[in-house]
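K.L.:
my questions are about this predicted structure, shown below with the sequence.
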Amino acid sequence: VVVSLQNGVGNARLPRQHIKQCVIAGMVPFNVFYKGIGHFHCGTEGNIALEDPNNQCSDIIKALNNASLPVKVYNDMEAVQYGKLIMNLNNAVNALSGIPLKSQLGDRQYRLVMAKVLSEALAVLKAEGIAPARTGKVIPKLMPKIMKLPDFLFNVVASSTLKIDPEARSSMYEDLALGRRTEIDYLNGEIVRLGEKNHIATPVNKHIVNLIKQHEVAQKGSPHLPANALLLK
């Protein structure tokens, strides 16, 4: 059994086309940042999710539980993966900002960018007939409103729903820092694709996809862009 934990909603589909083993869809709902020399830092909370309707993962689940990595099992992961996709749309914003997640989400200008990103995403998912599941304490459809809150109100909400370690950064920030290709086509790019399919404009997500791809090619790490640079002029 192979468990695919890659971000994106089609993460198990691709390996199934190329290997003979049973491929199980999985998801890591918490933030992990690699600090070097075998040190992986967990910056937010949550349990590993696996799609296991036929109970093929009992040995893996036992091993993960023994390693203090508890698992939540689902019969169907699609809604859960789309819920995680909604959360992961911030990965690119964080990578382009170049600052820790807590600082970025603490800045209302970046949150206003995220409100637009999320509003576009929820519109195209609704058109597609997809209801993203709640993967943590935040209800997906409320996220644009939460992002627009003034700082003092956001801090009250975030203190109980978004526990983020001060050191946490997105994996896409790490990709840019290491000169790797990012997952942008499977995150914000998925929203752009569904928007085109359903004839819904997604200008902010499209702009962010283009920015990430520019800086992938540049291979100079995060460009440390201000929030207004993430919006189309």
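P.N.:
Alright, I've got the coordinates. Numbers count the residues shown, from 1 in each chain.
K.L.:
all contacts plus neighbour counts: C-alpha atoms, from now on.
P.N.:
Will do.
K.L.:
which residue packs closest to the residue nearest to the spatial centre of the chain, ignoring adjacent ones?
P.N.:
Compute the mean C-alpha point of the chain, and by Cα atoms, centre = their mean the closest residue is Asn88, 1.5 Å away. Computed as Cα to Cα, 6 or more residues apart in numbering, the closest residue to Asn88 that is not its neighbour in sequence is Leu187, at 6.7 Å.
K.L.:
which ones are touching that neighbour?
P.N.:
Contacts were defined as Cα atoms under 8 Å, 6 or more residues apart in numbering; by that measure Leu187 touches 7-8, 85, 88-89.
K.L.:
take the one below as the second:
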Amino acid sequence: MQTPSPPGPRDGRRWKIAVMGAGAVGCYYGGMLARAGHEVVLIGRPEHVQAIEREGLRLETRAFDERVRLAASTEASAVQGAHLVLFCVKSTDTEAAGEQMKRSLAPDALLLSLQNGVDNADRLRAVVTQEVAAAVVYVATEMAGPGHVRHHGRGELVIEPSSTGAAVAQMLAGAGVPTEISDNVRGSLWAKLVLNCAYNALSAVSQLPYGRLVQGDGVEAVMHDVVAECLAVARADGVQVPGEVAVAVRRIAETMPAQYSSTAQDLARGKRTEIDHLNGLVVRRGEALGVPTPANRVLYTLVKLIEGKQASA
């Protein structure tokens, strides 16, 4: 006798969701979805998986601090049967993670790329046959310990249209994750890239949170130069960046004053960063398009020097 399959994503009930790359971002969104009653499996590092299996995921936010019970695995094959896969691995691991999980994906699964950078969805599409949609993530989180995610602020998503996009957005909103569907996700990804380029490397090099970082001598001028270069490259690349970027840059420090960039967190833990897909991407696109990017090049080079120093220590 066959076991009935779980409800599908179009019936308005319980979704089966896998989170590929259960770091701070993946754990936050996976935890919120599990808390809302969906069947979630987190796929991540052994120390986090073991802690979650023992005690559940500790989800610490400004509004609540709870232990959320959900499944966890170190194996990419745990994506099997999922209606939705939140793809949250580092940009440097996109192709490798796609290869690891592609044989276990359901044919009709939707893969939602919740990653930094502007080209991850395209790179993932080159590996898997399932539908892939890009998402822009605005959230401040950190892993405060094994199986413990701490949320500092925000949490909204902007996602690309897809065959199940409306249902996905409704489901996420029902779990406390504000979600907007946009026809200009490429522009929104570049808007997020500009913010990352302005803050990530400076926070990493200084090991300062955003609120203290922006008070440093000369920081405002450096950020202005970085942002101007990013926007010049985007224009040359035919990208329409939405919103008032200067206002958005200022708002980051105001809304996330205690947040360290993901690049800063990676360097503090001796891990490889995503700088190649942030300031490094702007430098490469600038070179290809004939747009000078000296401020981005300096920040990229400084982070790479620190990475190299740590790797050889």
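P.N.:
In hand now; what should we look at? Model, not experiment: these values are computed from the prediction.
K.L.:
aligned counterpart of the residue nearest to Asn88 of the first structure in the second structure, please.
P.N.:
Residue mapping for Leu187 of the first structure onto the second structure gives Leu278, with TM-score structural alignment as the criterion.
K.L.:
what residue of the second structure matches up with Thr202 of the first structure?
P.N.:
Thr202 of the first structure is assigned Thr293 in the second structure as its aligned equivalent, the criterion being TM-score structural alignment.
K.L.:
on that earlier part again, so which of the contacts of Leu187 of the first structure comes closest to Asn31 of the first structure?
P.N.:
Asn88 (9.8 Å; Cα to Cα).
K.L.:
the closest one maps to what in the second structure?
P.N.:
Taking TM-score structural alignment as the criterion, the aligned counterpart of Asn88 of the first structure in the second structure is Asn196.
K.L.:
that match and Leu278 of the second structure, how far apart?
P.N.:
For Asn196 of the second structure, the distance to Leu278 of the second structure (Cα to Cα, to the nearest Å) stands at 7 Å.
K.L.:
quick one: residues contacting Asn7 of the first structure.
P.N.:
Going by Cα under 8 Å, 6+ apart, Asn7 of the first structure touches 27, 85, 183, 186-187.
K.L.:
with Glu307 of the second structure instead?
P.N.:
Listed by Cα under 8 Å, 6+ apart, the contact partners of Glu307 of the second structure are 267, 270-273.
K.L.:
now with 10 Å, please.
P.N.:
In this structure, Glu307 of the second structure makes contact with 266-267, 270-273, 275, 301, judged by Cα atoms under 10 Å, 6 or more residues apart in numbering.
K.L.:
now the contacts of Leu187 of the first structure in JSON lines, with distance to Leu153 of the first structure and secondary structure?
P.N.:
Rendered in JSON lines, the data for these read as follows (distance: Cα to Cα, whole Å; DSSP: H, G, I helix; E, B strand; the rest coil):
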{"residue": "Asn7", "distance to Leu153 of the first structure": "30", "secondary structure": "coil"}
{"residue": "Gly8", "distance to Leu153 of the first structure": "31", "secondary structure": "coil"}
{"residue": "Leu85", "distance to Leu153 of the first structure": "25", "secondary structure": "helix"}
{"residue": "Asn88", "distance to Leu153 of the first structure": "23", "secondary structure": "helix"}
{"residue": "Leu89", "distance to Leu153 of the first structure": "22", "secondary structure": "coil"}
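K.L.:
residue ranges for the helices of the first structure, please.
P.N.:
With DSSP state H as the criterion, the first structure has helices at 13-16, 58-66, 78-88, 90-97, 101-105, 108-128, 143-148, 151-161, 171-177, 188-197, 203-218.
K.L.:
residue range for the fifth one in the second structure?
P.N.:
Put plainly, it is helix 101-105 of the first structure. Alignment of helix 101-105 of the first structure against the second structure: residues 210-214, by TM-score structural alignment.
K.L.:
mind listing what's buried in that stretch?
P.N.:
Neighbour-count burial for stretch 210-214 of the second structure, counted by 16 or more other Cα atoms under 10 Å, picks out 210-211, 213-214.
K.L.:
okay if I get those as TSV plus distance to Ala166 of the second structure?
P.N.:
TSV is the format used below for these (distance: Cα to Cα, whole Å):
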residue	distance to Ala166 of the second structure
Tyr210	34
Gly211	36
Leu213	38
Val214	38
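K.L.:
got the end-to-end distance for stretch 266-282 of the second structure?
P.N.:
Start to finish, the residues bounding stretch 266-282 of the second structure are 20 Å apart (Cα to Cα).
K.L.:
from the chain's centre, how far out does that stretch sit?
P.N.:
Averaging C-alpha positions (Cα atoms, centre = their mean, to the nearest Å) puts stretch 266-282 of the second structure 13 Å from its chain's average.
K.L.:
for that stretch, list every residue counted as buried.
P.N.:
So, applying 16+ other Cα under 10 Å, buried residues of stretch 266-282 of the second structure: 267, 272-282.
K.L.:
just stretch 118-129 of the first structure next, same as before
P.N.:
Of the residues in stretch 118-129 of the first structure, those buried (16+ other Cα under 10 Å) are 118-125.
K.L.:
relative to the second structure, which residues correspond to that stretch?
P.N.:
With TM-score structural alignment as the criterion, stretch 118-129 of the first structure aligns to 227-238.
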